[in-house]
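Visitor: Just a sequence and a predicted model for now, questions to come.
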Amino acid sequence: MPARAAALAHADDLADFVAVSPSSYHAAHEVARRLQDAGFTRLDETASWPAQAGGRFVVVRDGAVIAWAVPTDAAGTTPVHVLGAHTDSPGFKLKPKPTTGSHGWLQAAVEVYGGPLLNSWLDRELRLAGRLALSDGRVVLAATGPLLRLPQLAIHLDRGVNDGLALDKQTGTQPVWGLGDAASADLLAELASAAGVDAADIRGFDAVVADAARGAVFGKDDAFFAAGRLDDLASVHAGVVALIEAADAPAPVIPMLAAFDHEELGSASRSGAAGPFLEDVLARVYASLGADAADQRRAFAASWHLSSDVGHSVHPNFAHRHDPVVQPLLGSGPILKINANQRYATDAVGAAAWAAWCEGAGVPSQEFVSNNTVPCGSTIGPITATRLGIRTVDVGIPILSMHSARELAGVSDLYDLSRVARTFFAG
């Protein structure tokens, strides 16, 4: 397939992936579904794990999933190549008593999750999605269609709004979802109905708000792709596509995808990169290969971790916010993320390795570094490097509107990231 057609097909598949992944739990479920359809075996943490070659995955900790493919000749010292990403995105999460309202409106009581661009959530159709813990011990996924909206105050009632709109996180971010008396309504019933369960059986829930619109390709020469949750479903999707392609090919390494939850909150959870999930999985994989502690450390010393997350493209209206020289652009390839203070884990050796993987994939690359006056964010890269000691490189794709309800990427960059991931998994 020609590269342009392949890139458009990749973007269309990503649109499907985002549409069925409105929450981290749904994203992990969709990764698992795709892997299972490709012949991977689902493992249970409470059972023993097989040693023979083949694709494996484990979805056990909230919205996190780890998958890998053991080569036929793998040994206790075979290195692992991990592509790390995250399944959560900034936005809003339902509070414990989510049904509220006033003046004849039904509203949803939400709490800010992470650091979203609050204004970007105004005046668009939104949906609810997450998991429901039931009285019989089951945990089910639920996702509504378009249900909510966060309406902006008309300019006639706030003549100074264009001089700067600042939403109060408590009073200005509660979306409407119907008309009536909150005392006789139940927002959880909407989620229960979507899941096909009785609302009376719900004993706990984790539910977030997500953009209801499907991802779209647009712009001159179909250069752009816009969707919600590209941070970081773009990397999760690229990773699962590449891992499925790599699973049946002989390789001198164990290719692995680690998609964590809670990155937007700092990763400090049982399903986040700062938790033990990846370390636990690696320990069990190497134990199944007969490795002792020394063998595993030898393997780690030859291993690599690609921490893949989005970075900032230069913004044509705010170029002064970027470094004056290093200015990555949509459509010019994936990015290598660099920071002198180790907010990204990239170093010279990692940069050289990244260049080799990009060259092997026939993909262009560009660097990202922050303007010295603009504080730099961080990723799972330094966390994983610190926890495991595996050499780590921070990479990703450039986007605009990061942390918006709907972000903007380059169609070719999305496809190119998956191509580099495939080369990385090949060892």
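Guide: On my side now, so go ahead.

Visitor: contacts and neighbour counts: CA atoms only from here.
Guide: Noted.

Visitor: What is the subsequent helix or strand relative to the helix or strand hosting Val18?
Guide: Per DSSP states H and E, Val18 falls inside helix 3-19. Scanning forward in sequence from helix 3-19 by DSSP H and E, the next helix or strand is helix 24-37.

Visitor: That following helix versus helix 3-19: what angle between them?
Guide: Helix 24-37 and helix 3-19 are oriented at 130 degrees to each other (axes from the mean of the first three to the mean of the last three C-alpha atoms, to 10 degrees).

Visitor: hmm, who's touching helix 24-37?
Guide: Residues outside helix 24-37 that contact it (C-alpha atoms under 8 Å, 6 or more residues apart in numbering): 17-18, 20-21, 41-42, 57, 59, 62-65, 87-89, 130-131, 141, 233, 237, 240, 244, 259, 261.

Visitor: One more to weigh against that first structure:
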Amino acid sequence: MKKDIKELLNFIKEAPTPYHTVMASAKRLLKAGFTELKLSEVWQLQPGGRYFVKAFDSTLLAFALGTESGPLRIAAAHTDFPCFRLKPQPEITREGYGVLNVEKYGGMMLRTWLDRPLALAGKVALRSADPFVPQVKLVDFARPLFTIPSLAIHMDREVNDEGKLNAQKDMLPLAAVGGEELTADFFHAWLAEQLHVEPADILSYELSAYPYEEGSLCGLNEELVSSPRLDNLTSVLACLQGIMAVDMAKMTGLRMAVLFDNEEVGSQTKQGAGSAVLLQVLERIYLALGKSREEMLAAIAAGFMLSVDVAHALHPNFMDKCDPSHKPVLGGGVVLKQAASQSYAGDTEAVAIVRGVCEACDIPWQHFVNRSDSRGGSTLGSIASALVPLRTMDIGLPLLAMHSARELMHGNDQRALVKLIKQVLA
């Protein structure tokens, strides 16, 4: 396995939730020489410095400061992905079976989650002396804990014709079988035991079930990569590699890698692309460097941002789902995503900029546009650039099985994506 793909799969393994994505990102930034800041503290910044700051543990903004004035360039991605989140009181007991009440996070392909071993990870808040500062633990129970078993075909003869699943009825994970010994609070009791605390000391949690399986190569020539969470950890790692590769001896101005949470549910949260967090961090950077707010606004107006998220590849079994003249394929390079509706960010100049960089640096690229009779998807670019109005282009690598529990990409597309982001942030 090539070194860069191995690094990607290791990163995905470390990142089963947005909290773990930020933790894995911070670890790499610290190793590369970045200094961590706190949103709740006053910043002392130095030209030539490299810094990062977390927002509510699931969003991260990393930046590099040139020693001279220059352009503002940003690469942004999102840290979250579709999954099942446990509800606050998840235990349901049925004839000695213990199942967990969960809800969907994001647009999931439900059938792909059936019959897979599922692990559990996230954040738990425990009682402390100060109610305003609970003790918080990041957890990853990295082993198979539950599964969502299918109904046998003998009991559902039309499953291959119909196959519709109800998220509340059909998708509850089986977690325990205990007969009369299974208590009504079986999950909370188990969680307290794992954390070595009393059940009453668990005040709240955000815990997600995730497929307990590692990514792998496939294809006759091992050119393909199959893994959970390719959407959008491919983009997260590419943005990190881009900001860490900035040549501080040559760079002028400000470069940023911004990793937002909650894109899969609309971005309208305190740590999402629809929040004030990017604008506030920009303002704090410019003020700490002795710049005026007017200078910051001028830099934004002249700046450029890549919104980096995966794109739909042409599916060999569903050719008619693609636009007839825009057919991005696996292995074809970076995808420039456009939509007249502006569900993807971009304008004439933004397309020209990215295409120009790609062609100057021999980076393969291709176009994606939705079929005119299909609504398609969206991402964070239009949302973030409406709040921080700088020219923005939506790009990503082509993907099959997007939002499945396991997705498929081509290794060469990740290499093209990383190369492009490094050039834009150079």
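Guide: Thanks, I have it. Note that this is a predicted model, so its numbers are computed, not measured.

Visitor: which of the residues in the helix holding Val18 of the first structure are buried?
Guide: Using 16 or more other C-alpha atoms under 10 Å as the test for burial, helix 3-19 of the first structure gives Ala7, Leu8, His10, Ala11, Asp12, Leu14, Ala15, Phe17, Val18, Ala19.

Visitor: ok so, going back, which of the contacts of helix 24-37 of the first structure fall in helices?
Guide: In helices, judged by DSSP state H, the following of the contacts of helix 24-37 of the first structure are found: Phe17, Val18, Leu233, His237, Val240, Ile244.

Visitor: Would you point out the most distant pair within those residues?
Guide: Greatest spatial distance in those: Val18 and Ile244, 18.1 Å, computed using C-alpha to C-alpha.

Visitor: so how many other residues sit close to whatever residue of the first structure lines up with Asp156 of the second structure?
Guide: Matched to the first structure by TM-score structural alignment, Asp156 of the second structure sits across from Asp158. Residues near Asp158 of the first structure, counting by other C-alpha atoms under 10 Å, number 10.

Visitor: cool, and Val139 of the second structure?
Guide: Neighbour number of Val139 of the second structure under other C-alpha under 10 Å is 17.

Visitor: Nearest residue to the counterpart of it in the first structure in space, please, no chain neighbours.
Guide: By TM-score structural alignment, Val139 of the second structure lines up with Ala142 in the first structure. Closest residue in space to Ala142 of the first structure, ignoring its immediate chain neighbours: Ala195 at 4.7 Å, by C-alpha to C-alpha, 6 or more residues apart in numbering.

Visitor: With Gly377 of the first structure instead?
Guide: Using C-alpha to C-alpha, 6+ apart, the nearest residue to Gly377 of the first structure is Arg343, at 6.7 Å.

Visitor: Tabulate the buried residues of helix 3-19 of the first structure (JSON lines), appending distance to Ser267 of the first structure.
Guide: Listed next are the buried residues of helix 3-19 of the first structure as JSON lines, based on distance: C-alpha to C-alpha, whole Å:
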{"residue": "Ala7", "distance to Ser267 of the first structure": "31"}
{"residue": "Leu8", "distance to Ser267 of the first structure": "32"}
{"residue": "His10", "distance to Ser267 of the first structure": "28"}
{"residue": "Ala11", "distance to Ser267 of the first structure": "28"}
{"residue": "Asp12", "distance to Ser267 of the first structure": "30"}
{"residue": "Leu14", "distance to Ser267 of the first structure": "24"}
{"residue": "Ala15", "distance to Ser267 of the first structure": "26"}
{"residue": "Phe17", "distance to Ser267 of the first structure": "23"}
{"residue": "Val18", "distance to Ser267 of the first structure": "21"}
{"residue": "Ala19", "distance to Ser267 of the first structure": "24"}
